[in-house]
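**Student:** Return atomic coordinates for the entry below.
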Amino acid sequence: MMASLTGMLPLVLMFVVLYFVMIRPQMKRQKEHRAMIDALAKGDEIVTSGGLLGKVTRLGDGIVGLELASGVEVQLQRSAVTQVLPKGSIK
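**Tutor:** As a prediction, this is how the structure comes out:
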């Protein structure tokens, strides 16, 4: 009985280390990204996962209207937003 428990101890320790090194930080990043997406507002300047920079013009449930240049507007999914830039970053 004790031999089988001591044999499983390294495996259990590996899972504990894996949780604290990989899984927990990833969950924290996902939570921060979700909060950033929920806090989007009209007029925010953002960067998309494709590298486009623009200003938010419209917000929908899952879609964001993004003005890339004057007169050029695209729609993209909220999940494609990777970063919110400080105001005045885009000239």
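
**Student:** C-alpha from now on. contacts and neighbour counts both.
**Tutor:** Noted.

**Student:** Can you report how many residues lie near L66?
**Tutor:** Residues lying near L66 (other Cα atoms under 10 Å) number 26.

**Student:** Find the nearest non-adjacent residue to it, please.
**Tutor:** Spatial nearest neighbour of L66, excluding adjacent residues (Cα to Cα, 6 or more residues apart in numbering): V56 at 4.7 Å.

**Student:** Equivalent analysis for V84, please.
**Tutor:** Per Cα to Cα, 6+ apart, closest to V84 is I46, 4.4 Å.

**Student:** Surely the one you found is within a strand?
**Tutor:** Yes. Assessed by DSSP: H, G, I helix; E, B strand; the rest coil, I46 belongs to a strand.

**Student:** Distance of it relative to F15?
**Tutor:** According to Cα to Cα, to the nearest Å, I46 and F15 sit 37 Å apart.

**Student:** Alongside the first, I'd like the structure of this one:
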Amino acid sequence: MESRLFISPAFAQGAPAAGGGMDAIIQFVPFILIFVIMWFLIIRPQQRRVKAHQEMIKNVRRGDTVVTSGGIIGKVSKVLEDSADIEVEIADNVKVKVARTMIAEVRSKTEPVKA
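**Tutor:** Below you'll find the predicted structure:
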């Protein structure tokens, strides 16, 4: 009699649930919601910032005042369209080559060329 009472709860716990497939889907709903929230709070804004930075770099022109990611402020003296580098004048007669991707900010833009 004792062994029958001891074994019975073990069999009852191992019994499969009637809606097993639906339970699995419901367990994934929180993970899907977390991913959607992460997409709108982290991934999407980061993609927008990267796109805006690439647009800013593409539109750098001679005469613009720029700030590099290292904190150097200078005026763009030479821009080569095909090159990944630009020439920045940081003091009188002191010009340095800077990688376009290292431009953190364009402070003052030059006027567009009048036709």
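
**Student:** Enumerate every residue touching the equivalent of the residue nearest to L66 of the first structure over in the second structure.
**Tutor:** For V56 of the first structure, the aligned position in the second structure is V76, judged by TM-score structural alignment. By Cα atoms under 8 Å, 6 or more residues apart in numbering, the contact list for V76 of the second structure reads 61-66, 86-89.

**Student:** Adding distance to S108 of the second structure, write those residues out as a markdown table.
**Tutor:** As requested, the contacts of V76 of the second structure are exported to a markdown table (distance: Cα to Cα, whole Å):
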| residue | distance to S108 of the second structure |
| --- | --- |
| R61 | 11 |
| R62 | 11 |
| G63 | 9 |
| D64 | 6 |
| T65 | 5 |
| V66 | 7 |
| I86 | 16 |
| E87 | 16 |
| V88 | 14 |
| E89 | 14 |
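
**Student:** tell me which of those is nearest to A10 of the second structure?
**Tutor:** V66 (72.4 Å; Cα to Cα).

**Student:** For whichever residue in the first structure pairs up with the closest one, give me its contacts.
**Tutor:** Matched to the first structure by TM-score structural alignment, V66 of the second structure sits across from I46. Residues near I46 of the first structure by Cα under 8 Å, 6+ apart: 53-56, 81-85.

**Student:** same question, R107 of the second structure
**Tutor:** By Cα under 8 Å, 6+ apart, R107 of the second structure lies in contact with 64-67.

**Student:** What range does the lengthiest helix in the first structure cover in the second structure?
**Tutor:** Longest helix in the first structure by number of residues, with DSSP state H as the criterion: helix 2-18. Per TM-score structural alignment, the counterpart of helix 2-18 of the first structure in the second structure is residues 22-38.

**Student:** What is the mean deviation of that stretch from its aligned residues in the first structure?
**Tutor:** Stretch 22-38 of the second structure, aligned to the first structure and superposed, deviates on average by 0.4 Å (mean Cα distance after the TM-score superposition for the first structure).
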